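J.: pasting the sequence and the predicted coordinates here, then a few questions.
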Amino acid sequence: MRGKRSKQYKKLMQQYGLSFGFREPYQVLLDADIIKDADRFKMDLIGGLERTLHGQVKPMITQCSMRHLYAAAKEPGVSFLIDKAKTYERRRCDHRPEDYPEPLSTKDCLASVVDAKGSKTNKHRYVVASQEPEVRKFMRGLLGVPLCYINRSVMIMEPMAGATAENREKEERGKFRAGLKRGSGSLKRKREDEDVKEESSVQEDMPKRKKAVNGPKGPNPLAVKKSKKKPEGPATTFTEAESKDLKTKVLKLEQADGSEPILASIKGKRKRKHKSGDSGRAAPVKPEMADEDG
């Protein structure tokens, strides 16, 4: 089975399951002709049905279809098919030989089984596998009947019939409208009431804010220059007096409380004097040192 066709069949059975309640194992009604054709094409009938329907199947055969096989028992290979059909579940159609000396046609028999009360519905969720076109034509008029047949050794599943598709679309629209009404009705009101209760509880738990008083606003804190920190202790000012002749620098510190200034001497950098032509001359003697010698 090709992948595209397999996906279509799987989707189709999902639609039957959602709209009409089909579930595994699927009950498949077989007629005598499809059993013969499956044997003629050397085909696994049950395996083909399971691959087509994408699930386990429960093959069933009616009493009238069994009588059709018994009538053709003289044909070659039919006796083997009769033994094989006996392994399938027997679906009683209430067409007894005492009441009906000749078996009913496949169309009448399957119609009485699928739609026993004439309500045009597939109450028991049967899948009909038949080779007769008249049977498939009649089953298309019923709601929710999947149809299968063999075409050149390939199991084919018919698309959803027109009446069934229309009924499914009608139900889908009804569900959609019911969902809209239900969503816009009591459920929506309940949600709104719950939201209002939650908002009121949150507002009660939050502390009340003070009302802001309108007035002049200060400058933008991001645009204001930051103030520098003042040093701790008494503020002092320094005045520097320099002299070219002195080798030291005197700093006068004035205290903020008006007390006496503090003099501090800071030794300056020693300057080296270069001698120019006076290397042999003795250094002059200071007058203080001469007095002490005298």
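T.: Thanks, I have it. It should be emphasised that the depicted structure is a prediction, and the values quoted were computed from it without experimental measurement.

J.: alpha carbons only for contacts and neighbour counts from here, please
T.: OK.

J.: counting contacts, what elements does the lengthiest strand in the chain pack onto?
T.: Looking across the chain with DSSP state E, the single longest strand is strand 248-255. Contacts defined by 3 or more Cα pairs under 8 Å, 6 or more residues apart in numbering; DSSP states H and E place strand 248-255 against strand 236-241, strand 262-267.

J.: which parts of whichever strand or helix holds residue 17 are buried?
T.: Using DSSP states H and E, residue 17 sits in helix 3-20. Across helix 3-20, burial judged by 16 or more other Cα atoms under 10 Å covers 6, 9, 10, 12, 13, 14, 15, 16, 19, 20.

J.: the one helix or strand residue 47 maps to: which residues count as buried?
T.: Per DSSP H and E, residue 47 falls inside helix 45-53. Within helix 45-53, the residues that qualify as buried are 45, 48, 49, 51, 52, 53, counting by 16+ other Cα under 10 Å.

J.: what sits closest to the fifth one if chain neighbours are left out?
T.: The one in question is residue 52. Distances taken as Cα to Cα, 6 or more residues apart in numbering place residue 9 nearest to residue 52, at 6.5 Å, with adjacent residues excluded.

J.: so how far is residue 110 from the one you found?
T.: 23 Å (Cα to Cα, to the nearest Å).

J.: residue 179: which element?
T.: Judged by DSSP H and E, residue 179 forms part of helix 162-184.

J.: got the angle for that helix vs helix 3-20?
T.: 60 degrees (axes from the mean of the first three to the mean of the last three Cα atoms, to 10 degrees).

J.: list the helices and strands the following helix or strand past helix 162-184 packs on?
T.: Elements were assigned by DSSP H and E; along the chain past helix 162-184, the next helix or strand is helix 186-205. The helices and strands touching helix 186-205, judged by 3+ Cα pairs under 8 Å, 6+ apart, number zero.

J.: change it to 10 Å
T.: helix 162-184 (3 or more Cα pairs under 10 Å, 6 or more residues apart in numbering; DSSP states H and E).

J.: so which strand or helix has residue 69?
T.: helix 63-71.

J.: what does the helix or strand following that helix rub up against?
T.: As assigned by DSSP H and E, the chain's next helix or strand after helix 63-71 is helix 78-85. The contact list for helix 78-85 (Cα atoms under 10 Å, 6 or more residues apart in numbering) reads 30, 32, 35-36, 39, 59-61, 65-73.

J.: angle of helix 78-85 against helix 63-71?
T.: 150 degrees.

J.: packing partners for the helix or strand following helix 78-85?
T.: Counting by DSSP H and E, the next helix or strand C-terminal to helix 78-85 is strand 89-91. The helices and strands touching strand 89-91, judged by 3+ Cα pairs under 10 Å, 6+ apart, are strand 26-30, strand 57-62, helix 63-71.

J.: below is an additional structure, to be compared with the one above:
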Amino acid sequence: MKLVFCGTPEFAVPTLEAVVAAGHEVALVVAQPDRAAGRGMEIRVPPVKLAAEKLGIPIVQPEKIKNNIDFRATLEAIQPDAILVVAYGRIIPDWMLALPRFGNINLHGSLLPKYRGAAPIQWAVANGETHTGVTTMVLEAGLDTGPMLLAQVVPIGVEETAEDVFEGLSSVGAELMVKTLAGFEEGTLWPVAQDHSQATLAPILTREDGLVDFSRTAKHIYDRWRGFQPWPGAFTSLRGKKLILAKVCPGADHEGEPGTLLLRDGSLVAVCGEGTGLVLEEVQMEGKKRMAAAEFMRGYQVKSGERVGI
């Protein structure tokens, strides 16, 4: 097929590489513009752009696409059989949806209709799901509401973070996209409507999502910590300053008020909801370096009975 590929982050790179390796012609790659990011505001180039350069594929990085006359003319001149959309980060306008004969094929990081939205992988992990997956679908105007094509279930390990799951799903998704294109070429693939009554949402993450609520159980807090790696992470406050929970795990049950710190056998434990305990293995006080709990307890003279989150 002749394709246009729209994608931006590392998650999309394996799919781009896989469709090229499968023999498809990617006539154009569309990525978001290079952005200044981080404390130093250094210019960061989208991983998909770097991959396209290695593959020798032309690249465009329009700031806007909905009413971009030049961009529209470029795509109409290509007349692609399909437009592939993998974590591009832009809403696809109606004129793009209508352009290719096979439509705009999206790789979504969940088993639709669950976890529609911007952060499906993070929320699946944060909600303690034991499995997730990837789905190829035909994009339409609604948010991840289009008919499904193929899906692949992937288990989530009990200690896996969202970063771990991203890596696994990106390779599984690449294979699924190749199978999807083969199904279209062979005429063996037919879109299936989603059951909208089963839909759940996975909204874009905010910094506030990382604020720990110690009235929740330790398992719940741990799952959210796993899901929100690397951002927004998990944080609370101690002695009036922000305390980042860099590494945690559920521990033994402990009685006490949620948010109470306990020193137990050299470990630092926070009491959580329903009498559960969360072991704080590594922490980082605001403006300071990340450190192991033992070093932190010595350096800050932490005492049993102190409270976090107040």
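T.: On my side now, so go ahead. Because the structure is predicted, anything quoted here is derived from the model rather than measured.

J.: TM-score for the pair, please.
T.: TM-score of the superposed chains, computed with TM-score structural alignment, normalised by the length of structure 1, equals 0.24; 116 aligned residues with a Cα RMSD of 6.2 Å.

J.: I'd like to know which elements the helix holding residue 17 of structure 1 is packed against.
T.: helix 45-53, strand 155-157, helix 162-184.

J.: picking up where we left off before, now the buried residues of helix 45-53 of structure 1 in TSV, with distance to residue 167 of structure 1?
T.: Converted to TSV, the buried residues of helix 45-53 of structure 1 look like this (distance: Cα to Cα, whole Å):
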residue	distance to residue 167 of structure 1
45	31
48	29
49	26
51	27
52	24
53	21
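
J.: which single one of those is nearest to residue 156 of structure 1?
T.: Closest approach between those and residue 156 of structure 1, by Cα to Cα: residue 52, at 7.5 Å.

J.: the helices and strands packed on strand 89-91 of structure 1: which one's closest to residue 114 of structure 1?
T.: So among those, strand 26-30 is nearest, using Cα to Cα, at 9.2 Å.

J.: could you check the angle helix 78-85 makes with the helix or strand that that closest one is followed by?
T.: Per DSSP H and E, the first helix or strand lying C-terminal to strand 26-30 of structure 1 is helix 32-40. In terms of direction (the same axes, to 10 degrees), helix 32-40 of structure 1 departs from helix 78-85 by 110 degrees.

J.: would you map the helices across structure 2?
T.: 13-21, 47-55, 69-78, 94-98, 120-126, 162-186, 218-227, 293-300 (DSSP state H).

J.: how about the helices and strands packed on strand 248-255 of structure 1, which one is nearest residue 200 of structure 1?
T.: Across these, closest to residue 200 of structure 1 is strand 236-241 (Cα to Cα), at 63.5 Å.

J.: quick check: residue 263 of structure 1 touching residue 241?
T.: No. In this structure residue 263 of structure 1 lies outside contact range of residue 241 using Cα atoms under 10 Å: 11.6 Å.

J.: hey, what's in contact with both of the two?
T.: 250, 251, 252.

J.: how about the helices and strands packed on strand 89-91 of structure 1 in CSV, adding mean neighbour count and distance to residue 179 of structure 1?
T.: Formatted as CSV, these follow (neighbours: other Cα atoms under 10 Å; distance: least, Cα to Cα, whole Å):
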stretch, mean neighbour count, distance to residue 179 of structure 1
strand 26-30, 22, 30
strand 57-62, 20, 34
helix 63-71, 19, 46
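
J.: between these, which gets nearest to residue 196 of structure 1?
T.: Of these, nearest to residue 196 of structure 1 by Cα to Cα is strand 26-30, at 51.2 Å.

J.: what packs against the closest one?
T.: So strand 26-30 of structure 1, by 3+ Cα pairs under 10 Å, 6+ apart, packs with helix 45-53, strand 57-62, strand 89-91, helix 106-114, strand 126-129, strand 147-150.

J.: between those, which one is nearest to residue 236 of structure 1?
T.: Here helix 45-53 is closest among these (Cα to Cα), at 103.6 Å.

J.: which helices and strands does the closest one pack with?
T.: Helix 45-53 of structure 1 packs on helix 3-20, strand 26-30, helix 32-40, strand 57-62, strand 147-150, strand 155-157, going by 3+ Cα pairs under 10 Å, 6+ apart.

J.: one more pass at 7 Å, please.
T.: helix 3-20 (3 or more Cα pairs under 7 Å, 6 or more residues apart in numbering; DSSP states H and E).

J.: just checking, residue 19 of structure 1 touches residue 168?
T.: Yes. Using Cα atoms under 7 Å, residue 19 of structure 1 is in contact with residue 168, at 6.2 Å.

J.: distance of the closest residue to residue 37 of structure 1 other than its chain neighbours relative to residue 84 of structure 1?
T.: Spatial nearest neighbour of residue 37 of structure 1, chain neighbours left out: residue 150 (7.5 Å); criterion: Cα to Cα, 6+ apart. According to Cα to Cα, residue 150 of structure 1 and residue 84 of structure 1 sit 18 Å apart.

J.: which of those two has more neighbours?
T.: residue 150 (20 against 11; other Cα atoms under 10 Å).

J.: hmm, the residue nearest to residue 52 of structure 1 is touching residue 50, no?
T.: No. Checked against Cα under 7 Å, the pair residue 9 of structure 1 and residue 50 is beyond contact range at 11.1 Å.

J.: one step back: nearest to residue 89 of structure 1, of the helices and strands packed on strand 89-91 of structure 1?
T.: strand 57-62 (4.7 Å).

J.: what's the angle from that closest one to helix 45-53?
T.: Using the same axes, to 10 degrees: strand 57-62 of structure 1 against helix 45-53 is 120 degrees.

J.: what packs against strand 57-62 of structure 1?
T.: strand 26-30, strand 89-91.

J.: what's the closest of the ones you listed to residue 139 of structure 1?
T.: strand 26-30 (12.2 Å).

J.: identify all contacting residues around the closest one.
T.: Strand 26-30 of structure 1 is contacted from outside by 56, 57, 58, 59, 60, 61, 126, 127, 128, 129, 130, using Cα atoms under 7 Å, 6 or more residues apart in numbering.

J.: need those in TSV with distance to residue 177 of structure 1, can you?
T.: As requested, the contacts of strand 26-30 of structure 1 are exported to TSV (distance: Cα to Cα, whole Å):
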residue	distance to residue 177 of structure 1
56	35
57	35
58	37
59	39
60	39
61	42
126	30
127	31
128	33
129	36
130	38
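
J.: would you tell me which one of those residues comes nearest to residue 183 of structure 1?
T.: residue 126 (35.8 Å).
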